[in-house]
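1. Sequence and predicted model, in that order:
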Amino acid sequence: MSTLPVVGITMGDPAGVGPEIILKSLNTKEVYQQCRPIVIGDARILDRAQQFVNTNLEIITIEDIGEAAYEAGKVYCLDMNLVPADLPIGQVSAEAGHAAFEFLRKAIELANEGKIDAICTAPLNKEALHKGGHIYPGHTEILAELTNTNDFSMMLSAPNLKVIHVTTHVGIIDAVKMINPERVYKVIKLADETLKKAGYTNPKIAVCGINPHAGENGLFGYGEEEEKVIPGVEKAALEGINVVGPLPADTLFFRTVRGDFDIVVAMYHDQGHGPVKVLGLDAGVNITVGLPIIRTSVDHGTAFDIAGKGIADEKSLQEAIRQAIELAPKRA
């Protein structure tokens, strides 16, 4: 009996680059030496994608996880059979959005049942997701709802930089309204717990301000740092967490890459995503922390403009699989 973790890879939006980067990532023996990968999606779409990426993998359709043999050169697909074989490539559609939701729902079900050890997600398209009748901002919120998780956050991990978010997929005005001391405290605590599980003995956590120069003692903004951020930082520090802030975001990310801190707590989506993506779209991995299951993801979208051309870079998915393997609970 193999002790390698079973990693469920969801196809994401089948009209995007997900099928292509999955095939490219599984076209190596190394991944099968580190885990037992299973694709949750549509076998016909995978087979169609082979012509774009010039792979000659054997796509094996299964109806149950127990049927997979996890042999290199073969891709085992738990086939949901939700979209037509001629689904238009690179286009938003309700069918594809619904399928992406169902692929993820099935993966969560399998993880909750202990049949897979981690979930690694290819990208979905939010417009298609909504057209398919699933009104969520993205993967993270679906995972939280279907696992009954209240305290969670998005963490981006790239070489020399980790970022965790207080708010994510909301407009900037709504983000500022949503920031409060308790949420700041909970995200700091999630950062501390996550890094300690990953082997950091005393993680150094730095918290961004909301305004330029972190408000500069009231010079910018209307006291948001004093009202919304500082009490949360102080509460975490009183519990012994190694945290400082709020600090000016314009220099904090440089300092973190330099090695001054282990992770940055960003206040809103673009404050945290921008610096990570400057390091390269293929470098970042999205990890949802606070869930009862392990979930990693590429940190890029469906790339409809290049879908079907075979040029999508698989490095982010490969890194997401690697981190899923690293974080997955070890089997006896």
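-> That came through, no problem.

2. Every contact and neighbour count from this point should use C-alpha atoms.
-> Noted.

3. Let me know the secondary structure of residue 39.
-> Secondary structure of residue 39, reduced to three states by DSSP: H, G, I helix; E, B strand; the rest coil: strand.

4. thinking it is in contact with residue 74, fair?
-> No: under the contact definition of C-alpha atoms under 8 Å, residue 39 does not touch residue 74, with a separation of 11.0 Å.

5. who has more neighbours, the two?
-> It is residue 39, of residue 39 and residue 74, that has more neighbours when counted by other C-alpha atoms under 10 Å, with 28 against 17.

6. for the more buried one, what are its contacts?
-> For residue 39, the residues meeting the contact criterion (C-alpha atoms under 8 Å, 6 or more residues apart in numbering) are 8-11, 75-78.

7. May I see these organised as JSON lines, with secondary structure, distance to residue 231 and neighbour count added?
-> JSON lines is the format used below for the contacts of residue 39 (DSSP: H, G, I helix; E, B strand; the rest coil; distance: C-alpha to C-alpha, whole Å; neighbours: other C-alpha atoms under 10 Å):
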{"residue": "8", "secondary structure": "strand", "distance to residue 231": "40", "neighbour count": "31"}
{"residue": "9", "secondary structure": "strand", "distance to residue 231": "40", "neighbour count": "29"}
{"residue": "10", "secondary structure": "strand", "distance to residue 231": "39", "neighbour count": "32"}
{"residue": "11", "secondary structure": "coil", "distance to residue 231": "42", "neighbour count": "31"}
{"residue": "75", "secondary structure": "strand", "distance to residue 231": "50", "neighbour count": "25"}
{"residue": "76", "secondary structure": "strand", "distance to residue 231": "50", "neighbour count": "24"}
{"residue": "77", "secondary structure": "strand", "distance to residue 231": "49", "neighbour count": "27"}
{"residue": "78", "secondary structure": "strand", "distance to residue 231": "48", "neighbour count": "26"}
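
8. dropping in the other structure now:
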Amino acid sequence: MTDPVILALTAGEPGGIGPELCLQLAVRPREAGLVVVASKQLLEARARLLGLPVALHDWAPGQEPTFSAGALSVLDVPGCASVDAGRLDPANSAYVLRTLETAANGCLNGAFDGMVTAPVHKGVINEAGIEFSGHTEFLQDLCGVERVVMMLATDDLRVALVTTHLPLKDVSAAITPERLSQVARILDTDLKAFFAIEQPRILVAGLNPHAGEGGHLGREELDTIEPTLEHLRTEGLNLIGPLPADTLFTPHWLDQADAVLAMYHDQGLPVLKYQGFGRAVNVTLGLPIVRTSVDHGTALDLAGTGNADAGSLHTAIRVGAQMARCRKTVNRGPNS
């Protein structure tokens, strides 16, 4: 029998769609134990606004979350100001970060097997005077790791990034042998640990058009990417490339690949989101915990309308549960 998995689910920006996406989960079968880490008062108010008859049960570490239809387990995080759906309030920024800290610390101490995050609003957190560049960097600092990797995935495609939220003019300088090596090793290691892929086959995109055209369209491939990949292959990594990004995302290459490693944000993610927006999941690799997230933002215009689509959240929960179970199996070993 499969070991039970308990996932923490943070509700994200209080004025956005995150709270109601969490509430929608109560009416669907759940393949993992879920604990919503949020203000119980906020969830009750949003349920009343939407007319959702959801029973919210207080949860404490060591308890089994409820699987009952129409009910959710909640780890109450106080301090959320009065909230109007669709309206941002910088006064809630510290509360939002407390939900992330609570969930992550619960993963680190074993209360949770992983965490799933609904969207936050970076701008309003910064307006509150709190430096915040996103979930990924926040969890990297909290967990004390040097490098993490952003990977988005659908059922058919995984795309990881060497660089993430950088202006395009800064990307080339950021692609160093050290960074590329760290990212490739993390991707290879975590595909094995969390997705049970024994020998991941990773396609690596070049930076320039036509992967540099032998140096005529840029030398990053010749000077940095190719030598680094060659060295990593001596460590046993199965890396194919650098390949021209305009032809890499075709069945000829993708049919036999486990993941794509893109050099920058808008090189790989537009393809993935075209292929599966609303059904994709954002995975943070390189952490000592499981973390998945939705592939969309706070959607303030939809908050409180009841029209928000929980498809990406369901995917994030499913993938998070699979990753947590896979890690338990790997850590336990085949003969345990």
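-> That came through fine. These numbers come from a predicted model, not from an experiment.

9. Looking at the contacts of residue 39 of the first structure, spot the one nearest residue 318 of the first structure.
-> Sorting the contacts of residue 39 of the first structure by how near they are to residue 318 of the first structure, with C-alpha to C-alpha, puts residue 9 at the top with 11.0 Å.

10. I'd guessed that closest one sits against residue 121; true?
-> Yes: counting by C-alpha under 8 Å, residue 9 of the first structure sits close enough to residue 121 to count as a contact (5.7 Å).

11. what's the overlap in contacts for these two?
-> With contacts defined as C-alpha under 8 Å, 6+ apart, no residue is adjacent to both residue 9 of the first structure and residue 121.

12. could I get the contacts of residue 39 of the first structure as a markdown table with distance to residue 187 of the first structure?
-> Formatted as a markdown table, the entries for those read as follows, by distance: C-alpha to C-alpha, whole Å:
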| residue | distance to residue 187 of the first structure |
| --- | --- |
| 8 | 27 |
| 9 | 27 |
| 10 | 27 |
| 11 | 29 |
| 75 | 37 |
| 76 | 37 |
| 77 | 36 |
| 78 | 35 |
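
13. Map residue 238 of the first structure onto the second structure.
-> Following TM-score structural alignment, the counterpart assigned to residue 238 of the first structure within the second structure is residue 234.

14. Next one: the closest residue to residue 34 of the first structure other than its chain neighbours relative to residue 86 of the first structure, how far apart?
-> Beyond its immediate neighbours in the sequence, the residue positioned closest to residue 34 of the first structure (C-alpha to C-alpha, 6 or more residues apart in numbering) is residue 4, lying 6.5 Å away. Between residue 4 of the first structure and residue 86 of the first structure the computed distance is 35 Å (C-alpha to C-alpha, to the nearest Å).

15. So the two - more neighbours on which side?
-> Regarding residue 4 of the first structure and residue 86, a neighbour count based on other C-alpha under 10 Å identifies residue 4 as having more, with 19 against 10.

16. And stretch 284-297 of the first structure, end to end?
-> Across its full length, stretch 284-297 of the first structure reaches 9 Å end to end, with C-alpha to C-alpha as the criterion.

17. Which positions in the second structure sit opposite that stretch in the alignment?
-> Under TM-score structural alignment, the match for stretch 284-297 of the first structure in the second structure covers residues 280-293.

18. try stretch 87-94 of the first structure
-> For stretch 87-94 of the first structure, the aligned range in the second structure is residues 83-90, judged by TM-score structural alignment.

19. Next: stretch 200-217 of the first structure.
-> Counting by TM-score structural alignment, stretch 200-217 of the first structure falls onto residues 197-214 of the second structure.

20. which outside residues touch that stretch?
-> Residues outside stretch 197-214 of the second structure that contact it (C-alpha under 8 Å, 6+ apart): 172, 188, 191-192, 217-222, 225, 237-246, 248, 253, 256-263.

21. Can I get the buried part of those residues as one ChimeraX selection?
-> In ChimeraX, the members of the contacts of stretch 197-214 of the second structure classed as buried (16 or more other C-alpha atoms under 10 Å) are selected with the following command:
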select :188,191,192,218,219,220,221,222,225,237,238,239,240,241,242,243,244,245,248,257,258,259,260,261,262,263
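
22. thinking residue 72 of the first structure is in contact with residue 28, fair?
-> Yes: judged on C-alpha under 8 Å, residue 72 of the first structure makes contact with residue 28 at a distance of 7.1 Å.
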